[in-house]
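[1] just the structure for this:
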Amino acid sequence: MNFDYNLENVNNRIADLLTVLQYDTEEVQHFTITERILINQERAAMMDFKNYLFRELDYDKVRFYRVPENIETKIQTILKNVHFKNWQPQNKDYE
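    This next block holds a predicted model:
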């Protein structure tokens, strides 16, 4: 899956990944510990790219990582459920 690395897409992806982790914590657990680690690895990679965009990190230091397709499928399913239910996290401290 290709990803268009620009600030809006990176910010949206970081928000989506945080949302699914919060949903997984507060509602129904869908992810294994390993899957949660991989999701957080992608979040960190997206934050690296964002830091590069703001000239806080050199390009050669940016990590590019995307979760495997099976985890991406779970992420997309959970996001659909979150939007359908208009779910909001109870704990806003994650942000």
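[2] every contact and neighbour count from this point should use C-alpha atoms.
    Noted.
[3] ok, which stretches of the chain are helices?
    7-26, 33-53, 69-85 (DSSP state H).
[4] got those as TSV, with distance to Asp60 columns?
    Output for the helices of the chain, formatted as TSV (distance: least, C-alpha to C-alpha, whole Å):
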stretch	distance to Asp60
helix 7-26	18
helix 33-53	9
helix 69-85	25
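[5] quick one: which of those helices is nearest Glu95?
    Closest to Glu95 of the helices of the chain is helix 7-26 (C-alpha to C-alpha; 8.1 Å).
[6] this one next, for a side-by-side:
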Amino acid sequence: MKEEIDERLVILHNVLVYCSQVDRLSDGKYNVFSLVERIFINQERGALFSQLAEEKGEIFPHEVRTYKVPEQIERKIKLTKEQIEATNWGGFTKDQLLKTQES
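    The predicted structure follows:
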């Protein structure tokens, strides 16, 4: 389960960073995810981090959040992930991301 959570966190982080870079290059217009969509993505990230915290014994089971982005946003995440892979944009690896999260 931890591997699946880690992989999902990397995907969500990378699509948000990619979105920010694309938006910055387009005069701040939302070309990938809208502000509300970014909030939804971050809600899922928070839920995933709470699941990891529970696995480590840092929080109680009743404190674990579960959230998954709506299907419409999930489709955009998949398309953005494909764009990232097609352009060799790079992004963060699991080791890089989780190392910064532990610091």
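[7] and the TM-score between them?
    Once superposed, the chains reach a TM-score of 0.85 (TM-score structural alignment, normalised by the length of the first structure), with 87 aligned residues with a C-alpha RMSD of 1.7 Å.
[8] quick one on the thing from earlier: redo the helices of the first structure as a markdown table? Include mean neighbour count.
    As requested, the helices of the first structure are exported to a markdown table (neighbours: other C-alpha atoms under 10 Å):
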| stretch | mean neighbour count |
| --- | --- |
| helix 7-26 | 17 |
| helix 33-53 | 18 |
| helix 69-85 | 14 |
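[9] trace Asn12 of the first structure over to the second structure, please.
    Matched to the second structure by TM-score structural alignment, Asn12 of the first structure sits across from Glu7.
[10] in contact with that match, which residues?
    By C-alpha atoms under 8 Å, 6 or more residues apart in numbering, Glu7 of the second structure lies in contact with Lys94.
[11] what's the separation between Val10 of the first structure and Tyr52 of the first structure?
    From Val10 of the first structure across to Tyr52 of the first structure, the span is 12 Å (C-alpha to C-alpha, to the nearest Å).
[12] I meant to write Pro68 of the first structure there.
    24 Å.
[13] now do the contacts for Ala47 of the second structure.
    Applying C-alpha under 8 Å, 6+ apart to Ala47 of the second structure gives the contacts Val64, Arg65, Thr66, Tyr67.
[14] in the second structure, what range does stretch 73-85 of the first structure match?
    Using TM-score structural alignment, stretch 73-85 of the first structure corresponds to residues 75-87 of the second structure.
[15] next, the mean deviation of the matching stretch compared to the first structure.
    The superposed stretch 75-87 of the second structure is, by mean C-alpha distance after the TM-score superposition for the first structure, a mean 0.6 Å from where its aligned residues fall in the first structure.
[16] thanks again, I'm all set now.
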